[in-house]
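Engineer: Make a model of this:
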Amino acid sequence: MLKALPLNKRGIPASRIALGCMGLGGGWDHEPVTAENIKQGHEALDAALSIGINFFDHADIYTRGKAEKVFGQIFKERPGLREEIILQSKCGIRLMEPGDITNMFDFSKEHILASVDGTLSRLGTEYIDILLLHRPDPLMDPEEVAEALRQLKASGKVRHFGVSNMSAAQIKLLETYCDEPFIVNQLHMSLAKISWVDAVLSVNREQWKDLTFPEGTIEYCRAGNIQLQAWGPLAQGLFSGRPLEGQPENVVNTASRVRALADEKNTTPEAIVLAWLMTHPAAIQPVIGTVNPLRIAACGGADEIELSRKEWYELYVSSRGEKLP
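Structural biologist: Next comes the predicted model:
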């Protein structure tokens, strides 16, 4: 039986799976939102609701704000929906504009406050349930971040805060200065992105000394009741139907194992891939990135699948392509 989400333990009735909305709104350009974009949003939303998803993940940069605009229009067309779902968005990335040579990360007070105001305007809502700081900013002043979050909380614009792509040390630095707890850490985790598991096994092993996933991050979040969210949990379909021509042997073998388990358990490959994450006792919440209604529906029931320890390890070792010591 799956453990309750840390979010649930905090009284937030979040679904076991979340829908990531990066694919809504069309291209990453400045073209206006179209009627077809709105239709796609309704279809993705309905597919998500049909499998029990009530948690929707945005960011101010997704399709340059158009993903949030799509949801804002949906709220206008479906009165009462806003209060039935949980909205999460992110800030802190500034995309390149003409004349720029790179994207930037910006955790300045001014940028955080302006980003949230933009998100609220596009969504057409008065508050965000959870705001994540999107990626670490090397120039971050934690005292400045603390002041921004304090203002957002006091104004009622944001109810809870979290981070994305941060290590335990980075979270600890923010916690030193911020009054509000950080209740989410969203990380890249999937059956294809397994460095978060490798980090557990890397202690005192020379061949893994260059592992980049920060040791102790998963453990810190678990100890602090911080919700671990997995972005990219479906690995872009790598194990659930994507053509595998040219893929390495470990990927091909893992896809075969996933299909065999799906057949054995009378479910879909997508559900098996998600169940691998959700079997972990950290109570990981996958944030699926597809907006294809059929693929969303294929994720249904993943939270009802039980993988044995043997099945979990077989998938892990198959993916990494190297036996355990």
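Engineer: alpha carbons only for contacts and neighbour counts from here, please
Structural biologist: OK.
Engineer: residue ranges of the helices in this protein, please?
Structural biologist: For the chain, helices defined by DSSP state H occupy the ranges 6-9, 35-50, 66-77, 109-123, 142-155, 168-177, 195-201, 217-223, 249-264, 269-278, 293-298, 309-320.
Engineer: what's the closest of the ones you listed to residue 93?
Structural biologist: helix 109-123 (9.4 Å; C-alpha to C-alpha).
Engineer: What are the buried residues along the closest one?
Structural biologist: By neighbour count with 16 or more other C-alpha atoms under 10 Å, helix 109-123 contains the buried residues 109, 111, 112, 113, 115, 116, 117, 119, 120, 122, 123.
Engineer: Please generate a structure for the following sequence too, so the two can be compared:
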Amino acid sequence: MNVKVYPIKNTELHASNMIMGNMRLTQLSLAEAENLIRTALEEGINFFDHADIYGQGRCEAHFADAIQMNPAIREKMILQSKCGIRSKENYYDFSKEHILASVDGILKRLKTDYLDILLLHRPDPLMEPEEVAEAFQQLQDQGKVNYFGVSNQNPAQIALLQKYIPQKLVVNQIQFSIAHTPLIDSGISLNMKTDQSLNRDSSILEYCRLHDITMQAWSPFQHGMFSGPFLGDLIHFPELNKVIDSIAEKYEVTNTAIAVAWITRHPANIQVVLGTTNAQRLKDACKGADLSLTREEWYRIYKAAGNLIP
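Structural biologist: This next block holds a predicted model:
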């Protein structure tokens, strides 16, 4: 078993550094979905990520049906879901009413009494933090949610919310992969007149480390905003694939494992959200969970992705 388990700071949770993401779960039959979930558990993954907009809620229900959710299964899992996006209406909603209703729907679909972690999915510019605080307190008092976090938020947005809520925000889920590296680019090329030196995320990685907020990386195999996988893309990333394949051969693993290992090599202990629906690829990814790339290899991969090392 290659998956590592770390404590989520400011919680009683001990979570795998690999997360099974369920955004595309309804692409599988119930039997296929069950096989994927059980494969994840066998590989040591105990953390499962959902959102109420994935399949308009159908992915959560499919997950529960596939695994025949019951108390014995539930206690083996850390369940996380997200709310705040009204995808049909195309806007964001952090109102107390919407958060409470969303959680009730999530719990019903997942066939569970509680969520381990609830994330606010994307920043709502109209957020009234006092309302969010009321919603979080009610959910915690009712035993419906144990811990809270955010997704795709910058330091100021997190700090504003944290000012009003007594619960410690414990997670920030954000896009990060070898081919999507704003988390680290500006820090490497600080004060230089290059596109790479533009600070696109307000140093969120350093902020989260300073405030004991666990980072989770979504789309670890994608480049751009769902622009497609970079692995095997010899048109846009020929040098990167050449370097990754070379290192994969050295460690006798797949390129998928190296893409994971590049993220987990970072000392922030970033969890990797695996959105694959392929059980074998999930296994391949897990082989990178405990693979420690050398510093030279890590930088070599970063440079091969087209990044500047001043």
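Engineer: Got a TM-score for the two of them?
Structural biologist: Remark: TM-score between the superposed chains equals 0.92 [TM-score structural alignment, normalised by the length of the second structure]; 304 aligned residues with a C-alpha RMSD of 2.0 Å.
Engineer: if we can go back for a sec, what's the closest of the helices of the first structure to residue 94 of the first structure?
Structural biologist: Per C-alpha to C-alpha, nearest to residue 94 of the first structure of the helices of the first structure: helix 109-123, 9.1 Å.
Engineer: want to throw the helices of the first structure into TSV with distance to residue 91 of the first structure?
Structural biologist: Formatted as TSV, those follow (distance: least, C-alpha to C-alpha, whole Å):
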stretch	distance to residue 91 of the first structure
helix 6-9	20
helix 35-50	21
helix 66-77	13
helix 109-123	6
helix 142-155	12
helix 168-177	15
helix 195-201	24
helix 217-223	21
helix 249-264	34
helix 269-278	26
helix 293-298	26
helix 309-320	32
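Engineer: tell me which of the buried residues of helix 109-123 of the first structure is nearest to residue 209 of the first structure?
Structural biologist: residue 112 (35.9 Å).
Engineer: aligned partner of that closest one in the second structure?
Structural biologist: Residue pairing (TM-score structural alignment): residue 112 of the first structure is matched to residue 99 of the second structure.
Engineer: And residue 224 of the first structure, by the same measure?
Structural biologist: Under TM-score structural alignment, residue 224 of the first structure pairs with residue 211 in the second structure.
Engineer: and if you look at residue 276 of the first structure?
Structural biologist: Using TM-score structural alignment, residue 276 of the first structure pairs with residue 262 in the second structure.
Engineer: hang on, isn't the match of residue 112 of the first structure packed against residue 135?
Structural biologist: Yes - applying C-alpha atoms under 8 Å, one finds residue 99 of the second structure in contact with residue 135, separated by 6.6 Å.
Engineer: about what we covered before: which residues does the match of residue 224 of the first structure contact?
Structural biologist: Listed by C-alpha atoms under 8 Å, 6 or more residues apart in numbering, residue 211 of the second structure has no contact partners.
Engineer: ok, it to residue 164 of the second structure distance?
Structural biologist: To residue 164 of the second structure, residue 211 of the second structure is 16 Å away according to C-alpha to C-alpha, to the nearest Å.
Engineer: tell me, what residue is most central in the first structure?
Structural biologist: residue 231 (3.5 Å; C-alpha atoms, centre = their mean).
Engineer: Output the buried residues of helix 109-123 of the first structure as JSON lines; include the columns distance to residue 205 of the first structure.
Structural biologist: Below are the buried residues of helix 109-123 of the first structure laid out as JSON lines (distance: C-alpha to C-alpha, whole Å):
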{"residue": "109", "distance to residue 205 of the first structure": "42"}
{"residue": "111", "distance to residue 205 of the first structure": "42"}
{"residue": "112", "distance to residue 205 of the first structure": "41"}
{"residue": "113", "distance to residue 205 of the first structure": "44"}
{"residue": "115", "distance to residue 205 of the first structure": "43"}
{"residue": "116", "distance to residue 205 of the first structure": "44"}
{"residue": "117", "distance to residue 205 of the first structure": "47"}
{"residue": "119", "distance to residue 205 of the first structure": "45"}
{"residue": "120", "distance to residue 205 of the first structure": "48"}
{"residue": "122", "distance to residue 205 of the first structure": "49"}
{"residue": "123", "distance to residue 205 of the first structure": "48"}
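Engineer: count of neighbours near residue 46 of the first structure?
Structural biologist: 16 (other C-alpha atoms under 10 Å).
Engineer: Repeat that for residue 230 of the second structure.
Structural biologist: By other C-alpha under 10 Å, 24 other residues sit near residue 230 of the second structure.
Engineer: that older thread, give me whichever of the helices of the first structure is most buried.
Structural biologist: Neighbour counts (mean count of other C-alpha atoms under 10 Å) averaged over each of the helices of the first structure peak at helix 269-278, with a mean of 26.
Engineer: how near is the residue lying farthest from the centre of the second structure to residue 242 of the second structure?
Structural biologist: Within the second structure, the residue lying farthest from the chain centre (C-alpha atoms, centre = their mean) is residue 193, at 31.5 Å. Applying C-alpha to C-alpha, the value for residue 193 of the second structure to residue 242 of the second structure is 29 Å.
Engineer: Now check residue 183 of the second structure against the first structure: what is it aligned to?
Structural biologist: That one, residue 183 of the second structure, aligns with residue 196 by TM-score structural alignment.
Engineer: Tell me the spacing between the closest residue to its match other than its chain neighbours and residue 194 of the first structure.
Structural biologist: Among residues not flanking residue 196 of the first structure along the chain, residue 213 sits closest, at 6.1 Å (C-alpha to C-alpha, 6 or more residues apart in numbering). The gap separating residue 213 of the first structure from residue 194 of the first structure is 10 Å, by C-alpha to C-alpha.
Engineer: next one: residue 180 of the first structure
Structural biologist: 31 Å.
Engineer: Over to residue 302 of the first structure?
Structural biologist: Taking C-alpha to C-alpha as the criterion, residue 302 of the first structure is separated from residue 194 of the first structure by 19 Å.
Engineer: cool, and residue 7 of the first structure?
Structural biologist: 23 Å.
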